[in-house]
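>>> structure here, sequence nowhere to be found:
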């Protein structure tokens, strides 16, 4: 066969692939045109549909479901924020540097595209593939317009459905709104950490100025929050936020928004937090206000409000430093023991609160207000106060000896002293200062548990109290705040001092008064005589050589208080007061693990002492309102009871003479106070 004939036969075979390729190209083009046409028609129809539903731009600026809560301390300064912080300012009124920083960071072609950016999407896909992710995972290439669609209209959609709807929504918004309006919606609704929604709230939160006033470094730091607001929040990690802001500054410089000089200056002088934002203290106090205040003005408010409180930042620092210092110096490293501190004025105003140590992801559980713990011997002031109300005197004698009580349904119960020893006859005030258990039970049983419970209730303990002989030893749970508030009544000459922290609530804008705390009428919890005697007896706890709270004594002023240690040392307390402040300290483990070598007169008393030193720094001395008892003229006659009265001790000495002396003393003191104007 000739060569020409062979070439002729092979030619159709070569032409077939070429014809097939042309056919496929025409078919693909035909299909593409039709699919494209259908896609354009669907997108166009969806765009028109969404366009008809879009509200006015002004209606979309504030998307918060709840209002914000700003808290002021006793000096009128901001110390905490809660709720959803916001504040509407149009993008045109915000700092030009801030607007440029946002555009440079999120969408550099924002002013030129029509809602989507194909180049941005292609770049995002390229980055995702280079970093080992799927094409649509990670960087999305979304424009600011698409992000507004997601923030406002598509939050509840699945990822794929949202991606499909973003495009027609973006086109619709570009047709309905100006670029300035779209940017305004975005800059007012973007979440920027620390409960701040929008750049006005964030500027106020971190820098205590308006978004109208932020400079280049501040603008870069705020824009840097858009990627990961919680991670880059400067209140969480300032150095990380500053590093992120340097990335934003580089983008602003590359895109011509800032000059070489501005770029260098901003990098060398990064933004720092305002004094208000730097205050990390007061969180537990603020949480307590949110829980304790009326819900319609705190957690459920739709308004932006300001709450004036009793919080004192100087006393808060003293409380935090006192607690931290003891754990750093006297507690083994790595200890998981917790502690809480509360400081009150004599009228019950809460000035400082430490709800726990920030260890092991401790969270926001407030051990000062939420933890129900057994007070142990810190409950004994209510027992002895009930005894005094019933006619006893601090100089009455009791007998510290083994006693056994028959408890119906439980059988015999024998209370033990901490020392496991007994000292026999002992005055009431010494038994209290030594924290003897047997005598506390005797006083409770002799006075009547009903009267003890009523006295504790009158003083401010609202939790359940067990009507059993062990009531006297503090087995009924309470909170540190309630216990400290009850002690305040002794300092307050027997008038109940209910703990409070909220003073007034006003609208943030306009200042309209919504709620004002009215000073309640004085309620007498115990007599002034009882309060005075108890103050003196608690003074012996810190001042006498046998007092369990000697470690809490202050060098420059008299103080009074009581230690408390529960069974197996699961809780250790010291609650006490000076002439001006009442402070409570609790120490223990959240899981009730026993403390090792800790009693209320040890580390809690040391914490209390250091806190009170800081609290009183630079303050004058206010004397305690103590009533000193008159010692008996003759030794008392004491006899133990027989088994017929359940092991109680009967005090036979007549008290008529003592009561007469007390009455005369009270009359004389009353006349003197009248003459001296006190």
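Alright, I've got the coordinates. Remember, predicted model here, so these are calculated numbers, not experimental data. Numbering: from 1, shown residues only.
>>> alpha carbons only for contacts and neighbour counts from here, please
Will do.
>>> quote the end-to-end distance of stretch 113-120.
The first residue of stretch 113-120 is 10 Å away from its last residue (CA to CA, to the nearest Å).
>>> and it, what's buried?
By neighbour count with 16 or more other CA atoms under 10 Å, stretch 113-120 contains the buried residues 114-117, 120.
>>> cool, and stretch 208-226?
Those would be 208, 210-214, 216-226, for stretch 208-226 by 16+ other CA under 10 Å.
>>> from those residues, which land in helices?
In this view, the buried residues of stretch 208-226 that belong to helices under DSSP state H are 216-224.
>>> which one of those residues is nearest to residue 292?
Proximity of these to residue 292 was ranked by CA to CA; the top entry is residue 222 with 33.2 Å.
>>> Throw the ones in helices among the buried residues of stretch 208-226 into TSV and include distance to residue 160, thanks.
Putting these into TSV (distance: CA to CA, whole Å) gives the following:
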residue	distance to residue 160
216	37
217	37
218	36
219	33
220	32
221	32
222	30
223	27
224	27
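>>> check contacts around residue 648.
Counting by CA atoms under 8 Å, 6 or more residues apart in numbering, residue 648 makes contact with 403, 442, 445-446, 640-642.
>>> go with 7 Å
If a contact means CA atoms under 7 Å, 6 or more residues apart in numbering, then residue 648 has 442, 641 as its contacts.
>>> how near is it to residue 472?
14 Å.
>>> one more: residue 24?
With CA to CA as the criterion, residue 24 and residue 472 are 96 Å apart.
>>> which of those two has more neighbours?
Per other CA atoms under 10 Å, whichever of residue 24 and residue 472 has more neighbours is residue 472, with 31 against 12.
>>> which residue, other than its chain neighbours, is closest to the more buried one?
Using CA to CA, 6 or more residues apart in numbering and skipping residues adjacent in sequence, the residue nearest residue 472 is residue 441, 5.4 Å away.
>>> for the one you found, grab the count of nearby residues.
By the criterion of other CA under 10 Å, residue 441 has 24 neighbours.
>>> surely it touches residue 474?
No - under the criterion of CA atoms under 7 Å, residue 441 is not in contact with residue 474, lying 10.5 Å apart.
>>> does residue 406 count as helix, strand or coil?
State at residue 406, reduced to three classes by DSSP: H, G, I helix; E, B strand; the rest coil: strand.
>>> quick one: the strands in the stretch 501-650 of the chain?
Using DSSP state E, counting those that start in this stretch, the strands found in the stretch 501-650 of the chain span residues 502-507, 513-516, 560-565, 571-577, 581-588, 638-640, 649-651.
>>> and the contacts of the fifth one?
Contact with strand 581-588 is made by 337-346, 480, 484, 488, 570-577, 595, 604, 608, as judged by CA under 7 Å, 6+ apart.
>>> residues contacting the nearest residue to residue 189 once chain neighbours are set aside?
Closest residue to residue 189 apart from its sequence neighbours, by CA to CA, 6+ apart: residue 198 at 4.8 Å. Residues in contact with residue 198 (CA under 7 Å, 6+ apart) are 86, 187-192.
>>> among the strands of the stretch 501-650 of the chain, which comes closest to residue 540?
The nearest among the strands of the stretch 501-650 of the chain, by CA to CA, is strand 560-565 at 7.3 Å.
>>> below is an additional structure, to be compared with the one above:
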């Protein structure tokens, strides 16, 4: 300010602005004087009024939100770090995670030591990521997680992309595409470290369902576990766990097992098209398994090959060559033979060796692939040529050697399947007249001859609790006096009942049981007509006892069972010939009688063109079951036909389609096998004795129900029985 002369200040304001800057010679602008003046120049005056108030409020809340968010983020990161750190401490060593089976594996070999079936959790052995084919590594990464080697275990970009796709396709955000990395998928395979405890879980299925849960909480836990795995293991270690634990269909867990299962080669030798097929199974291992639908599996593999080419794992030439030569199943995997047989083997394993023990075992079996193919072909041929379209009738066949070694088994008209109802070993059905050989075996064991006679005539007897029972022949006719051979050959019912009652039905039941019929043999006169039940396997084994000279047989399919890696078998042969049931001579005479059934009687459709055969037809009440069981000198075979719901067969008896299936199978089975005679004895025919004609007016007397007690004169008793049969009393 200026100053007055009297010393007082002038009331004049200082110059508000400085002097104008002097012009420089170059004409440039003058530089700002001070930093303070620049700040003052930039400073804007505060807003006034309502807009200023709103601005200040928003600024306050913005700063507050930032303060809270940053602090919460720090806390969350600390908590997350603690959780990841704790999870890190719970992770076991790598080697403990490579084997992910819940059960053990069973590999079955036929009698030629070739693999034909697998059961349980197949595990080819632990392999590392650097031990498998590079094509398999690349195929898995290209398909499941292309950024696997770059992310820290979770991929926010992948999760966001998956949520977007799910919402676009009308699903929930977590339904369908998961966006999980390979590390997250491995965490799920490990069930986040939780192992199955029967005391904790209601069932194993409940445990598995919990492991596969897809809630937000579960996803969060999965992400924490994945981060801990990334900190604990290397990328190749995580990939190794995944390649060993992933289910790849066909009961195969892990790349090595799947490679052996489908291609019969180690995972290290996989070609690009084979690796692409295995990698393609990871999204839907059951439906895409090449053993279920090869074409669908090949189409999926082609998509994987495209991904491998796009991501630079295959050149265009390599990808084109792989697409032009799609992967196919190995011969062992493609044949899929013996499914029913393999299922039966699993049912007969000793209790201390089963798939739940997690032991890997090799089982050498009695299965003959040539005979199995013959049996399957016979059923297919007869049903295709002689059974009307739309029929739901079923059939089963069992073929075995005389010692009970099962060579083939077909449990239904649909072949090449497994895990279904096995009518050969599980269906318990009425045997019908196929039971009659045990009646005559008892009589022969007691000393009767195939040429002894019995009268076929109207016959009734009183059954306590049931009243009068009058059996009838299938033809409703009567043949008069017939030999035992004739009665069996023509499958006459009345003579069979008479022989059974005369021999003692308790002895008939014992003979049948000793030959291998496990079901209770009914204690009624109708036992002679086959009202008792049995499985086809039991019946075939019982006839094998007749062929081998009268010794019991336990059908078996296991030759030896060995734990993988061991040299000595843990279990040897499971079955075979047992104790003698009837005398060898009686068995040879029974073979003679059964040969007449095939050559002259009800089983003529089963006759073979180049060798002797023996057997018996059987038809149960109301034609619900039709049987033919018979043998040559080399093999025994049994055939059953019927409906699962017990619907009566229309126009089918044991001497019809079952005999034709038996014939078709045995012709194929014996191709190249030198014919041998049956082990039979033909007794000398007795002197002919004219039997008196029965009195038409005389009411037949019922037979005694109980077997006559033994006396001191067995010869006299035997002659008495013969005379009673001759005269019908």
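Alright, I've got the coordinates. In this text the structure is predicted, and so the values were computed from the model without any measurement.
>>> hmm, back to that, could you dump the strands of the stretch 501-650 of the first structure to CSV with distance to residue 55 of the first structure and mean neighbour count?
Converted to CSV, those look like this (distance: least, CA to CA, whole Å; neighbours: other CA atoms under 10 Å):
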stretch, distance to residue 55 of the first structure, mean neighbour count
strand 502-507, 28, 20
strand 513-516, 32, 14
strand 560-565, 64, 30
strand 571-577, 59, 31
strand 581-588, 56, 28
strand 638-640, 87, 15
strand 649-651, 82, 20
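>>> now render these as a markdown table, adding distance to residue 625 of the first structure.
Shown next, in a markdown table, are these (distance: least, CA to CA, whole Å):
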| stretch | distance to residue 625 of the first structure |
| --- | --- |
| strand 502-507 | 27 |
| strand 513-516 | 31 |
| strand 560-565 | 10 |
| strand 571-577 | 11 |
| strand 581-588 | 13 |
| strand 638-640 | 31 |
| strand 649-651 | 28 |
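>>> surely residue 569 of the second structure touches residue 560?
Yes - the pair residue 569 of the second structure / residue 560 is scored as a contact, 6.0 Å apart, by CA under 7 Å.
>>> give me the distance between the equivalent of residue 396 of the second structure over in the first structure and residue 480 of the first structure.
For residue 396 of the second structure, the aligned residue in the first structure is residue 340 (criterion: TM-score structural alignment). Distance from residue 340 of the first structure to residue 480 of the first structure, counting by CA to CA: 8 Å.
>>> who touches both of those two?
Contact criterion CA under 7 Å, 6+ apart; residues shared by residue 340 of the first structure and residue 480: 368, 586.
>>> quick one: the helices in the stretch 451-600 of the first structure?
480-491, 528-543 (DSSP state H, counting those that start in this stretch).
>>> looking at the ones you listed, which is closest to residue 392 of the first structure?
The nearest among the helices of the stretch 451-600 of the first structure, by CA to CA, is helix 528-543 at 9.5 Å.
>>> can you count the residues close to whatever residue of the first structure lines up with residue 662 of the second structure?
Applying TM-score structural alignment, one finds that residue 662 of the second structure aligns to residue 608 in the first structure. Counted with other CA under 10 Å, residues neighbouring residue 608 of the first structure total 31.
>>> residue 321 of the first structure too?
Neighbours of residue 321 of the first structure (other CA under 10 Å): 16.
>>> now residue 662 of the first structure
For residue 662 of the first structure, the neighbour count with other CA under 10 Å is 17.
>>> so how far is residue 632 of the first structure from it?
Counting by CA to CA, the gap from residue 662 of the first structure to residue 632 of the first structure is 12 Å.
>>> same deal with residue 414 of the first structure?
The separation that residue 414 of the first structure has from residue 632 of the first structure, given CA to CA, amounts to 31 Å.
>>> show me the contacts for residue 94 of the first structure.
Residue 94 of the first structure sits next to 211-212 when contact means CA under 7 Å, 6+ apart.
>>> what does it align to in the second structure?
Residue 94 of the first structure maps onto residue 132 in the second structure, by TM-score structural alignment.
>>> separation between that match and residue 243 of the second structure?
For residue 132 of the second structure, the distance to residue 243 of the second structure - CA to CA - is 9 Å.
>>> which residue in the second structure aligns with residue 255 of the first structure?
So residue 255 of the first structure corresponds to residue 311, using TM-score structural alignment.
>>> with adjacent residues omitted, what lies nearest to that match?
Closest to residue 311 of the second structure by CA to CA, 6+ apart is residue 142, at 7.0 Å.
>>> which position in the first structure aligns with that neighbour?
Residue 142 of the second structure maps onto residue 104 in the first structure, by TM-score structural alignment.
>>> quick check, its match in contact with residue 250.
No - counting by CA under 7 Å, residue 104 of the first structure does not reach residue 250; the two are 9.5 Å apart.
>>> more crowded one of these two?
Of the pair residue 104 of the first structure and residue 250, residue 104 is the one with more neighbours under other CA under 10 Å, namely 24 against 19.
>>> which element is that one on?
helix 96-106 (DSSP states H and E).
>>> ok, now how distant is the match of residue 142 of the second structure from residue 253 of the first structure?
9 Å.
>>> with residue 182 of the first structure instead?
24 Å.
>>> one more: residue 16 of the first structure?
Residue 16 of the first structure is 57 Å from residue 253 of the first structure, by CA to CA.
>>> the more surrounded of these two?
Legend: neighbour count by other CA under 10 Å for residue 16 of the first structure and residue 253, higher for residue 253 (19 against 11).
>>> residue 259 is in contact with the more buried one, correct?
Yes - here residue 253 of the first structure lies in contact with residue 259, judged by CA under 7 Å, at a distance of 6.5 Å.
>>> okay, the equivalent of residue 278 of the second structure over in the first structure and residue 265 of the first structure: tell me how far apart.
Structural correspondence for residue 278 of the second structure with respect to the first structure (TM-score structural alignment): residue 222. Computed as CA to CA, the residue 222 of the first structure to residue 265 of the first structure distance reads 17 Å.
>>> what's the answer for residue 653 of the first structure, then?
Taken as CA to CA, the span from residue 653 of the first structure to residue 265 of the first structure is 86 Å.
>>> so what's the aligned partner of residue 277 of the first structure in the second structure closest to, chain neighbours aside?
Aligned by TM-score structural alignment, residue 277 of the first structure pairs with residue 333 of the second structure. Closest residue to residue 333 of the second structure apart from its sequence neighbours, by CA to CA, 6+ apart: residue 262 at 5.7 Å.
>>> element containing the one you found?
Element membership of residue 262 of the second structure, judged by DSSP H and E, is helix 255-263.
>>> in the first structure, what residues pair with that helix?
Taking TM-score structural alignment, helix 255-263 of the second structure hits residues 199-207 over in the first structure.
>>> how far is the matching stretch from where the chain is centred?
Centroid separation for stretch 199-207 of the first structure versus its chain: 21 Å, with CA atoms, centre = their mean, to the nearest Å.
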